[in-house]
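Asks: Structure here, sequence nowhere to be found:
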């Protein structure tokens, strides 16, 4: 059975997310560690975590994918913003140890006219300062659409970051289908070729999760606008090939489509039906 879920609201805590996941037949889910615009996180409710861990074990809900706030920019030209990103992510990784053995995903950031190489150096520097040998959380770089000065629109850029991280065994990649499509990787007509390119540059052993999103834009638009599965330029047939792919089908899938819980339930059912 495929491992599939969606992005759930963390405002009411872990146990509430588990209940939402169960209600839509999800066996994994993604959530924001705090307000997506950043700021302070709510204090961890240890009783809530205990109840969640028991439910997750009983219902086989795993792995969790935490998502860093969108506003964090580890390669900003402003040192104060870089420091804010570092402090926030360091705090998030401490909090993640309450639910050990899961994943934490973040957008690499925008270099803002400093140049890709400078941006990559800043990102790796931050990771080297916050990663711990003892952590159980795997930190994922997300593939991006390459809009503006965004880093991560090319596989080579992610590879450069990984190569500069000392504890790279704690690192991986989350492939976002909308982002790679908007970034110019033709997963509709050349899925295996794209995966081969990923393998040659980064290594498929680094691929830990899939964001399953359709795109409102044509190939190579560099715009990053998500669509519901089957209602964009990528199309439902491609998603059926992805969830049944001998390599990708073994990974956890997380949908970030513009949906409510009922919409996510329909998409999960479609993908489960396709996977058989």
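Replies: Structure's in. What do you need? Quick caveat, the model's predicted, so the values are computed rather than measured. Numbering: from 1, shown residues only.
Asks: CA atoms for contacts and neighbours, from now on please.
Replies: OK.
Asks: Now do the helices for this protein: every range, in order, please.
Replies: Along the chain, the segments classed as helices by DSSP state H run 14-23, 46-59, 79-96, 116-130, 155-164, 177-182, 191-201, 236-243, 261-275.
Asks: and of these, who's closest to residue 225?
Replies: Closest approach to residue 225 among the helices of the chain (C-alpha to C-alpha): helix 177-182, 7.5 Å.
Asks: Correct me if wrong: residue 99 contacts residue 54.
Replies: No - look at residue 99 against residue 54 with C-alpha atoms under 8 Å: they stay out of range, at 11.2 Å.
Asks: Next, show the common contact partners of the two.
Replies: Common contacts of residue 99 and residue 54 (C-alpha atoms under 8 Å, 6 or more residues apart in numbering): none found.
Asks: Give me the more crowded residue out of those two.
Replies: Using other C-alpha atoms under 10 Å, the more surrounded residue of residue 99 and residue 54 is residue 99, with 17 against 12.
Asks: Next up, the contacts around residue 187.
Replies: 177, 180, 181, 194, 234, 238.
Asks: contacting residues for the last one?
Replies: Spelled out, it's residue 238. Residue 238 touches 187, 188, counting by C-alpha under 8 Å, 6+ apart.
Asks: Leaving out sequence neighbours, find the closest residue to residue 168.
Replies: Nearest residue to residue 168, sequence neighbours excluded (C-alpha to C-alpha, 6 or more residues apart in numbering): residue 162, at 6.1 Å.
Asks: same deal with residue 125?
Replies: residue 165 is the one closest to residue 125 (C-alpha to C-alpha, 6+ apart), at 7.6 Å.
Asks: thinking again about what came up before, with the contacts of residue 187 in mind, which one is nearest to residue 146?
Replies: residue 180 (8.7 Å).
Asks: which ones are touching the closest one?
Replies: 143, 144, 145, 153, 186, 187.
Asks: let's see it at 10 Å
Replies: By C-alpha atoms under 10 Å, 6 or more residues apart in numbering, the contact set of residue 180 is 142-146, 152-155, 186-187, 194, 215, 219-220, 222, 224.
Asks: Next: residue 190.
Replies: Residue 190 sits in contact with residue 196, where contact means C-alpha under 10 Å, 6+ apart.
Asks: The structure to be compared is supplied as follows:
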């Protein structure tokens, strides 16, 4: 079974996102935990959560993925921004426990000319403050394209963060296909080699989710511009290989392509048709 979903708006609640996912052929979805470019979060509606959990169980949903806002930068040079990041993640993780045993993904952040080492220390320090022994949510570091001073452009940078997190069993990685391609990992011509590298540096047991996107830019461009499936420099053949790779095919895939719901429905149908 292909574990597939897309990014949905959480403006109408969890149950509605579950219904939309089913309508487009999905069995999971990703959502922003709050305004992606702000700080406000909707109040949790426990009745809505209960209805979603029932719907998810009845329809064999796999783990869903909460996404932190883009404004969360745990390694900013500005102390207030780092405090904001900690407070947001702490609140988000408490809210995620209403839908237990799922994933929460965040961009490691940009060190803003402080240096990678300083940035990694800030990120790991924050994680050591917010992670709790009894939480059921797995927090995922996202692989990044390497724009500017982004941390997470290499597997080694993510590994270093994981090494410094005390509750490392609460951590995993979300691989973004556009990002790793733009960062310089050749998933088109050497997927096996890239996965071997990931396994040697981080461990494939840490790979919990994949953002499945094509790329508008060439290998090692460090641009991070997503394209529709089969319409970019990664291409449909490589994406076919990714979703069918024996080391990846049982991981949930989340589309972040430039689409509305009808476009996502077409992409999910296409991916199901090439899934073996």
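Replies: Structure received. Just so you know, these numbers come straight off a predicted model, no measurement behind them.
Asks: if we can go back for a sec, need the counterpart of the residue nearest to residue 168 of the first structure in the second structure.
Replies: The equivalent of residue 162 of the first structure in the second structure is residue 162 (alignment by TM-score structural alignment).
Asks: what's the burial count for that match?
Replies: Neighbour tally, residue 162 of the second structure, other C-alpha under 10 Å: 24.
Asks: Would you confirm that it contacts residue 124?
Replies: Yes - applying C-alpha atoms under 10 Å, one finds residue 162 of the second structure in contact with residue 124, separated by 7.6 Å.
Asks: Against residue 115 of the second structure, how distant is the residue nearest to residue 86 of the second structure when sequence neighbours are not counted?
Replies: Counting by C-alpha to C-alpha, 6+ apart, residue 86 of the second structure lies nearest to residue 126, which is 6.0 Å off, once chain neighbours are set aside. Residue 126 of the second structure is 17 Å from residue 115 of the second structure, where distance means C-alpha to C-alpha, to the nearest Å.
Asks: Likewise for residue 219 of the second structure?
Replies: Residue 219 of the second structure is 24 Å from residue 115 of the second structure, by C-alpha to C-alpha.
Asks: Same check on residue 179 of the second structure?
Replies: 21 Å.
Asks: One more: residue 22 of the second structure?
Replies: Taking C-alpha to C-alpha, one finds residue 22 of the second structure at 44 Å from residue 115 of the second structure.
Asks: of those two, who's got more company?
Replies: The residue with more neighbours, out of residue 22 of the second structure and residue 115, is residue 22; 19 against 13, by other C-alpha under 10 Å.
Asks: which residues does the residue nearest to residue 168 of the first structure contact?
Replies: 120, 123-124, 127, 141, 156, 168-173, 202, 206.
Asks: for residue 62 of the second structure, same thing?
Replies: Taking C-alpha under 10 Å, 6+ apart as the test, what residue 62 of the second structure contacts is 3, 4, 5, 26, 27, 28, 29, 56, 102, 251, 252.
Asks: which of these count as buried?
Replies: 3, 4, 5, 26, 27, 28, 29, 56, 102, 251, 252 (16 or more other C-alpha atoms under 10 Å).
Asks: Show me which of those residues is closest to residue 260 of the second structure.
Replies: Nearest to residue 260 of the second structure among these, with distances taken as C-alpha to C-alpha, is residue 5, at 12.9 Å.
Asks: Figure out the length between the terminal residues of stretch 28-35 of the second structure.
Replies: 21 Å.
Asks: ah, wrong one, I meant stretch 180-190 of the second structure
Replies: Termini of stretch 180-190 of the second structure sit 12 Å apart (C-alpha to C-alpha).
Asks: For that stretch, buried residues please.
Replies: Here stretch 180-190 of the second structure shows 180, 181, 182, 183, 184, 185, 186, 187, 188 as buried, counting by 16+ other C-alpha under 10 Å.
Asks: Settle this for me: the second one is touching residue 239, isn't it.
Replies: By that I understand residue 181 of the second structure. No - using C-alpha under 10 Å, residue 181 of the second structure makes no contact with residue 239, being 11.8 Å away.
Asks: can you list residues touching both of these two?
Replies: 187, 188, 213, 214.
Asks: As JSON lines, those with distance to residue 272 of the second structure would be great.
Replies: Below are those laid out as JSON lines (distance: C-alpha to C-alpha, whole Å):
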{"residue": "187", "distance to residue 272 of the second structure": "20"}
{"residue": "188", "distance to residue 272 of the second structure": "20"}
{"residue": "213", "distance to residue 272 of the second structure": "15"}
{"residue": "214", "distance to residue 272 of the second structure": "17"}
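Asks: okay, now residue 45 of the second structure: neighbour count?
Replies: So residue 45 of the second structure, with other C-alpha under 10 Å, has 11 neighbours.
Asks: should've said residue 175 of the second structure
Replies: 21.
Asks: still on that earlier bit, nearest to residue 67 of the first structure, of the helices of the first structure?
Replies: The nearest among those, by C-alpha to C-alpha, is helix 79-96 at 9.6 Å.
Asks: tell me the angle the closest one makes with helix 116-130.
Replies: 40 degrees (axes from the mean of the first three to the mean of the last three C-alpha atoms, to 10 degrees).
Asks: May I see the buried residues of stretch 213-227 of the first structure?
Replies: 213-217, 219-227.
Asks: now do the same end-to-end measure for stretch 56-74 of the first structure.
Replies: By C-alpha to C-alpha, one end of stretch 56-74 of the first structure lies 32 Å from the other end.
Asks: How about stretch 71-85 of the first structure?
Replies: 8 Å.
Asks: buried ones in that stretch?
Replies: 71, 72, 73, 74, 75, 76, 77, 81, 82, 83, 84, 85.
Asks: Surely residue 252 of the second structure is in contact with residue 102?
Replies: No - contact criterion C-alpha under 10 Å: residue 252 of the second structure and residue 102 do not qualify, at 11.5 Å.
Asks: Common neighbours of these two, please.
Replies: With C-alpha under 10 Å, 6+ apart as the test, residue 252 of the second structure and residue 102 both reach 62, 63, 64, 65.
Asks: Provide a list of residues in contact with the closest residue to residue 41 of the first structure other than its chain neighbours.
Replies: Leaving aside its chain neighbours, residue 41 of the first structure sits nearest to residue 34 (4.9 Å; criterion: C-alpha to C-alpha, 6+ apart). Taking C-alpha under 10 Å, 6+ apart, we find residue 34 of the first structure in contact with 9, 10, 11, 40, 41, 42, 66, 67, 68, 69, 88, 92.
Asks: Excluding sequence neighbours, find me the nearest residue to the first one.
Replies: Meaning residue 9 of the first structure. residue 31 is the one closest to residue 9 of the first structure (C-alpha to C-alpha, 6+ apart), at 6.2 Å.
Asks: With that, I have no additional questions.
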